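Peer 1: heads up, no residue letters with this:
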């Protein structure tokens, strides 16, 4: 491509715009690459939690007689969160797409409803659960399963309150 055509080239996607920026600012290329590595690691960590929910839910599927729905909560929450994250990544590249925005909203509503239902199941069992005597089936739940479900529930509460707090305007 001749030089005159290169200056008139307008990148069409976000990736192309980033590549053009890196080419123009090659001095900062190391910092930009480092930022991409950190963002990729953060994205991998974000995807790791729902994958762990699915794995722990499946591996302890029959280990919580106090409420057999707690492992199911983890499995469905993990899959639903993965779907939501994948839709969010796709929506990032197709930002003006009504289809992906609608799908994102619907999956977010499902995740919120499932989160509320999981909260009910886990908090009802919290006061009575014991981890040491599996033959007391009416109050037993595997320690790893219950604590992981309880922990991810609180992480979800943190994200929910952070999201709501970040999107509220304070008027004085």
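Peer 2: Good, I have the coordinates. Keep in mind the model is a prediction, meaning the values are calculated, not measured.
Peer 1: Only C-alpha atoms from now on, for both contacts and neighbour counts.
Peer 2: Noted.
Peer 1: Against which helices or strands is the helix with the most length in the chain packed?
Peer 2: The single longest helix within the chain, with elements called by DSSP state H, is helix 29-59. The criterion is 3 or more CA pairs under 8 Å, 6 or more residues apart in numbering; DSSP states H and E, and the helices and strands that helix 29-59 contacts are helix 69-93, helix 143-167.
Peer 1: for those helices, which one sits closest to residue 24?
Peer 2: helix 69-93 (22.2 Å; CA to CA).
Peer 1: which strands and helices sit next to the helix or strand just after the closest one?
Peer 2: Later in the chain than helix 69-93, the nearest helix or strand by DSSP states H and E is helix 98-126. With contacts defined as 3+ CA pairs under 8 Å, 6+ apart, helix 98-126 has these neighbours: helix 69-93, helix 143-167.
Peer 1: Find the one among those with the highest mean neighbour count.
Peer 2: The highest mean neighbour count among those belongs to helix 69-93 (a mean of 19), with neighbours defined as mean count of other CA atoms under 10 Å.
Peer 1: ok now that one, how far from the chain's centre?
Peer 2: In terms of CA atoms, centre = their mean, to the nearest Å, the centre of helix 69-93 is found 7 Å from the chain centre.
Peer 1: for stretch 31-38, same thing?
Peer 2: Relative to where its chain is centred, stretch 31-38 has its mean C-alpha point 21 Å off (CA atoms, centre = their mean).
Peer 1: do the same with stretch 127-147
Peer 2: Relative to where its chain is centred, stretch 127-147 has its mean C-alpha point 27 Å off (CA atoms, centre = their mean).
Peer 1: Next one for the comparison:
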């Protein structure tokens, strides 16, 4: 006669159960945050400013394409920078429409398909924009001490004054705009966090809207 022994089962402490609903909820929260960003007034202001800067850069870069022999890359910098911004403006308008109209008013499930591509595009654009912008800084500022615009025959130091001034001014303006946007974004998040902390909470931890 054989007796079966039942061995006690032990749970592996390294195995962590993942709640699918929790994962889905976090993913939905990220999507909602992305939609809030793409549909925000701040994002719309960035689109408008980028469109204005893009037009100015393309105008000066194309019109004065061969008038800066001291550094031929300065007009190319403006052309590429302006063209890159133009592409970003076009894609950002689509993201804004997707977040504000499709997601907000029409079809959330359909709009979610465009969230990840929009975020990836923003990341790629930011990396490329930063790299090219730094290169433009080098081309413009490294020649500031010896550039001149009165003797076109002296090609080793000549750059058309309007072109060089436009490139110089646009770089400085970009720094100023970035600073303003960064300050406003940080301020808005801090204020929003303080407002949430002051709102009364339900027993389940959710804030009541007053």
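Peer 2: Yep, that arrived. Predicted model only: the values in this text are computed from it and were never measured.
Peer 1: Drop the TM-score for these two in here.
Peer 2: After superposition, the two chains reach a TM-score of 0.68 (TM-score structural alignment, normalised by the length of structure 1), with 131 aligned residues with a CA RMSD of 2.4 Å.
Peer 1: picking that back up, mind checking which of the helices and strands packed on helix 98-126 of structure 1 is nearest residue 117 of structure 1?
Peer 2: Proximity to residue 117 of structure 1, assessed across these by CA to CA, is greatest for helix 69-93 (8.3 Å).
Peer 1: by contact count, what packs against the closest one?
Peer 2: Contacts of helix 69-93 of structure 1 with other secondary structure elements, assessed using 3+ CA pairs under 8 Å, 6+ apart, are made with helix 29-59, helix 98-126, helix 143-167.
Peer 1: Now render the ones you listed as JSON lines, adding distance to residue 65 of structure 1.
Peer 2: Compiled in JSON lines, those are given as follows (distance: least, CA to CA, whole Å):
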{"stretch": "helix 29-59", "distance to residue 65 of structure 1": "14"}
{"stretch": "helix 98-126", "distance to residue 65 of structure 1": "10"}
{"stretch": "helix 143-167", "distance to residue 65 of structure 1": "11"}
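Peer 1: Output the helices and strands packed on helix 29-59 of structure 1 in a markdown table; the columns should cover distance to residue 116 of structure 1.
Peer 2: Converted to a markdown table, the helices and strands packed on helix 29-59 of structure 1 look like this (distance: least, CA to CA, whole Å):
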| stretch | distance to residue 116 of structure 1 |
| --- | --- |
| helix 69-93 | 10 |
| helix 143-167 | 10 |
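Peer 1: Of the ones you listed, which is nearest residue 36 of structure 1?
Peer 2: Once the helices and strands packed on helix 29-59 of structure 1 are compared by CA to CA, helix 69-93 is nearest, at 14.9 Å.
Peer 1: In structure 2, which residues correspond to stretch 100-115 of structure 1?
Peer 2: Under the alignment (TM-score structural alignment), stretch 100-115 of structure 1 falls on residues 118-133 in structure 2.
Peer 1: Go through that stretch and flag the buried ones.
Peer 2: Of the residues in stretch 118-133 of structure 2, those buried under the neighbour-count criterion (16 or more other CA atoms under 10 Å) are 118, 125, 129, 132-133.
Peer 1: Over to stretch 142-156 of structure 2?
Peer 2: Using 16+ other CA under 10 Å as the burial criterion, the residues of stretch 142-156 of structure 2 that qualify are 147-149.
Peer 1: can you tell me which of those lies nearest to residue 81 of structure 2?
Peer 2: Relative to residue 81 of structure 2, the closest of those is residue 147; by CA to CA it sits at 21.8 Å.
Peer 1: From residue 68 of structure 1, how far out is whatever residue of structure 1 lines up with the closest one?
Peer 2: Following TM-score structural alignment, the counterpart assigned to residue 147 of structure 2 within structure 1 is residue 129. Shown here: residue 129 of structure 1 relative to residue 68 of structure 1, a distance of 13 Å by CA to CA, to the nearest Å.
Peer 1: can you check residue 150 of structure 1 too?
Peer 2: Remark: distance between residue 150 of structure 1 and residue 68 of structure 1 (CA to CA) = 15 Å.
Peer 1: superposed on structure 1, where does the match of stretch 100-115 of structure 1 end up, distance-wise?
Peer 2: In the superposition with structure 1, the average deviation recorded for stretch 118-133 of structure 2 is 1.3 Å (mean CA distance after the TM-score superposition for structure 1).
Peer 1: Name the residues that touch that stretch?
Peer 2: Under the criterion CA atoms under 8 Å, 6 or more residues apart in numbering, residues 34, 77, 81, 84, 88, 91-92, 95 lie in contact with stretch 118-133 of structure 2.
Peer 1: How far does that stretch sit from its chain's centre?
Peer 2: Taking CA atoms, centre = their mean, one finds stretch 118-133 of structure 2 lying 7 Å from the centre of the chain it belongs to.
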